[in-house]
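Q: Got a predicted structure plus its sequence, pasted below:
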Amino acid sequence: MQVKRVFLSHSSKDKPFVRELDKALRAFGVDTFLDERDIGIGEDIPQKVYDALQEATYVCYILSNNSVDSEWVKEELSVAKMLEKERGGVFILPILIENIKIPTAIKSKRYADFRTNSSLRIDSLPLRLLLSALDIKMGEIPKQLTPTMQHRILLLHQEFVSQGAVALQVLNELDGILSSLSKEYKEFEYWMDRSYYGTSDREELRRRKFDFSRGHIDGERAWADRDAYRGVFDKRINDAIQHLDYGDIIYKQETVRNTLTLMVQMPYPEAMTVHISEASELFHQLLMHLDQFSGIDSYDTFINENGLSIVYDLRSTIAKVRITTLDLIYQTSYYVTQMIDTNANK
């Protein structure tokens, strides 16, 4: 499934509505750009905004008295119109949140009417029309959830949130150990090369390593140092992983994956069901990388099993799992709350 990237063009004075819209879209698997979240400290704001507009699949242009008077929003709309003309087809999706005179620049476009307080409810027509414009398939929401189904959904969600928090805590600790191990090995390689090539200057060291005609300085000393450094590295590997309980780590990740497998069977929208399935597959990859890493316990196994590559792959997967789990907790929390509330009011 191709992820939709949506730029939320709005006045900062309309943040309360935009934050709720952001929650709703992300609950259906849409990758939104929200300035207060996605522009980091020290980053160039105009450049970041321009890049996000370039990468966007659509621009949701929030129409309000505040936005039509905002010079910043006018500039975003100008760039968006240029991109729409270049790409062809629909790119700008106007969203009306209060009674205003529609700007001439988009007067010919049909807008989504979000002027009522209930317009962001999961069963609301405006939200369904917007998702349809984004080519997001909501799937059928049950007309009435039985108490048993409501209880099942809530129970699974609570289990996922609880288990996910524990799994992330364990993975954060493991990632810290892996980071230290990578640094230790790189430092070990530096000391080995330093002994072999006879210089501690890193730039000179790089030159000598690639200048094969120069050879090395003292091979016998280098191999003697290698044995000494190897002993130190062995000890540091053991110190780093001696308190790790692989069985416990794997059990916690498998528990989350099993819960995700059950969640796929719940009446979520199609986009979210796909997201849950992708998260489950990501945990499967994590378990495979954990199994590979569990065989590393010394310098020899680190070298023979290509340990640095295994550590890199495991850390990369941990980062993806961390982001996906937090995002899914956020999305399912919003969806479950809305779905239960919708059925309670029917």
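A: Good, I have the coordinates. Numbering: from 1, shown residues only.

Q: okay, CA-based contacts and neighbour counts for the rest of this
A: OK.

Q: Now do residue 328 against residue 275, distance only.
A: Noted for residue 328: a distance of 8 Å to residue 275, by Cα to Cα, to the nearest Å.

Q: whoops, I mixed them up, residue 173
A: In this view, residue 173 and residue 275 are 26 Å apart by Cα to Cα.

Q: These two: which is more packed in?
A: A count of neighbours by other Cα atoms under 10 Å puts residue 275 above the other of residue 173 and residue 275, at 21 against 11.

Q: Give me the contacts around the host helix or strand of the more buried one.
A: Assigning secondary structure by DSSP states H and E places residue 275 in helix 270-293. Residues from elsewhere that reach helix 270-293, judged by Cα atoms under 8 Å, 6 or more residues apart in numbering: 1, 27-29, 136-139, 250, 253-254, 257, 260-261, 263-264, 307, 310-311, 313-314, 317-318, 320-321, 324-325, 328.

Q: Run through the helices of the stretch 151-300 of the chain in chain order.
A: With DSSP state H, counting those that start in this stretch as the criterion, the stretch 151-300 of the chain has helices at 202-210, 219-241, 246-263, 270-293, 299-304.

Q: Most tightly packed of the ones you listed?
A: Neighbour counts (mean count of other Cα atoms under 10 Å) averaged over each of these peak at helix 270-293, with a mean of 19.

Q: got the angle for that one vs helix 246-263?
A: Taking axes from the mean of the first three to the mean of the last three Cα atoms, to 10 degrees, helix 270-293 and helix 246-263 form an angle of 160 degrees between their directions.

Q: quick check, distance from stretch 68-76 to the centre of its chain.
A: The chain centroid and the centroid of stretch 68-76 are separated by 30 Å under Cα atoms, centre = their mean, to the nearest Å.

Q: Please apply the same query to stretch 14-26.
A: Computed by Cα atoms, centre = their mean, the chain-centroid distance of stretch 14-26 equals 18 Å.

Q: take a look at this one as well, against the first:
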Amino acid sequence: MGLCPMRIFLSHKGADKPMVREFKRTLEELGFDPWLDEDAMTAGVELERGILQGFKDSCAAVFFVTPSFQDESYLASEVNYAIQEKRAKQDRFAIVTLVFSDGPSKGIVPDLLKQYVWKEPTSEIEAFRELIRAIPIRVGSPTWK
């Protein structure tokens, strides 16, 4: 993992999990360690504690704000935890908000995230590019496989 955490917390609504899984797989190919609930938490883990630990171990939180995303329940906790980590780690933690549209419907950025710049990509590849630009770390020098 190196000297800094390569973990990136992926916050999303369950309905958006297929798209988020694609982001996760691509991040893994680049050497990052994305945190996704279905993989990061084993059976029996207390959900709030597992989510909080995921934030503590991460250098960034990416919010996939789609029309399904609502600032309530666990997603509300995730917004709070992200802000807490940003305050604690400052420039070593990024809050990345990506707003997606589904036809005429567009995701609504939660009020507490409005203090941070968000992006409204027109494609998933553009969203991924914004994600990579925003996180506070980058992958190392190229090496042979």
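A: Received, thanks. The model shown is predicted, which means the values in this text are computed figures rather than measured ones.

Q: Can you give me the TM-score here?
A: Once superposed, chain against chain, the TM-score is 0.80 (TM-score structural alignment, normalised by the length of structure 2); 137 aligned residues with a Cα RMSD of 2.3 Å.

Q: Could you tell me where the host helix or strand of residue 88 of structure 2 falls in structure 1?
A: Secondary structure from DSSP H and E places residue 88 of structure 2 in helix 73-89. The alignment of helix 73-89 of structure 2 onto structure 1 (TM-score structural alignment) spans residues 71-87.

Q: Please say which position in structure 1 residue 39 of structure 2 maps to.
A: By TM-score structural alignment, residue 39 of structure 2 lines up with residue 37.

Q: typo on my end, residue 113 of structure 2
A: Following TM-score structural alignment, the counterpart assigned to residue 113 of structure 2 within structure 1 is residue 106.

Q: Can you give me the separation between that match and residue 114 of structure 1?
A: 17 Å.

Q: Need the three-state assignment for residue 95 of structure 2.
A: Under DSSP: H, G, I helix; E, B strand; the rest coil, the three-state class of residue 95 of structure 2 is strand.

Q: SS state for the closest residue to it other than its chain neighbours?
A: Spatial nearest neighbour of residue 95 of structure 2, excluding adjacent residues (Cα to Cα, 6 or more residues apart in numbering): residue 61 at 5.1 Å. Assigned by three-state DSSP, the conformation of residue 61 of structure 2 is strand.

Q: I figured residue 61 of structure 2 hits residue 9, correct?
A: Yes - with contact defined as Cα atoms under 8 Å, residue 61 of structure 2 counts as touching residue 9 (4.6 Å).

Q: Overlap in contacts, these two.
A: residue 55.

Q: Against residue 28 of structure 1, how distant is the aligned partner of the residue nearest to residue 95 of structure 2 in structure 1?
A: Following TM-score structural alignment, the counterpart assigned to residue 61 of structure 2 within structure 1 is residue 59. As judged by Cα to Cα, residue 59 of structure 1 and residue 28 of structure 1 stand 17 Å apart.

Q: Same check on residue 8 of structure 1?
A: In terms of Cα to Cα, residue 8 of structure 1 sits 16 Å off from residue 28 of structure 1.

Q: Excluding chain neighbours, what is closest to the residue nearest to the spatial centre of structure 2?
A: For structure 2, the residue nearest the mean C-alpha position is residue 62 (2.2 Å; Cα atoms, centre = their mean). Of all residues not flanking residue 62 of structure 2 in the chain, residue 96 sits nearest, at 4.6 Å (Cα to Cα, 6+ apart).

Q: Now which residue in structure 2 aligns to residue 318 of structure 1?
A: Going residue by residue (TM-score structural alignment), residue 318 of structure 1 aligns to a gap.

Q: can you pull out the strands in structure 2?
A: 7-11, 33-35, 58-65, 94-99, 101-102, 105-106, 118-119 (DSSP state E).

Q: Quick check: which of the ones you listed is nearest to residue 48 of structure 2?
A: Closest of these to residue 48 of structure 2 is strand 7-11, at 13.4 Å (criterion: Cα to Cα).

Q: Structure 1: matching residues for that closest one?
A: Alignment of strand 7-11 of structure 2 against structure 1: residues 5-9, by TM-score structural alignment.

Q: Mean per-residue distance, that stretch versus structure 2.
A: Compared with structure 2 after the fit, stretch 5-9 of structure 1 shows a mean deviation of 0.8 Å (mean Cα distance after the TM-score superposition for structure 1).

Q: hmm, who's touching that stretch?
A: Contacting residues not belonging to stretch 5-9 of structure 1 are listed as 18, 30-34, 52-53, 55-62, 73, 76-77 [Cα under 8 Å, 6+ apart].

Q: One more pass at 7 Å, please.
A: 30-34, 52-53, 56-62, 73, 76 (Cα atoms under 7 Å, 6 or more residues apart in numbering).

Q: Need the max-distance pair from these.
A: Largest separation among the contacts of stretch 5-9 of structure 1 by Cα to Cα: 30 and 73, giving 21.6 Å.

Q: Residue 63 of structure 1 reaches residue 96, doesn't it?
A: Yes - between residue 63 of structure 1 and residue 96 there is a contact at 4.7 Å, judged by Cα atoms under 7 Å.

Q: Pick out whichever of the two has more residues nearby.
A: Remark: of residue 63 of structure 1 and residue 96, residue 63 carries more neighbours, 27 against 18, as counted by other Cα under 10 Å.

Q: which ones are touching the more buried one?
A: Shown in contact with residue 63 of structure 1 (Cα under 7 Å, 6+ apart): 94, 95, 96, 97.

Q: quick one on the thing from earlier: so for residue 106 and residue 114 of structure 1, which residue has more residues nearby?
A: residue 114 (21 against 15).

Q: how near is that one to residue 64 of structure 1?
A: Taken as Cα to Cα, the spacing of residue 114 of structure 1 relative to residue 64 of structure 1 amounts to 11 Å.

Q: Residue 32 of structure 1 too?
A: 20 Å.

Q: Ok, residue 14 of structure 1 next?
A: As judged by Cα to Cα, residue 14 of structure 1 and residue 64 of structure 1 stand 8 Å apart.

Q: Between the two, which has more neighbouring residues?
A: residue 64 (22 against 16).
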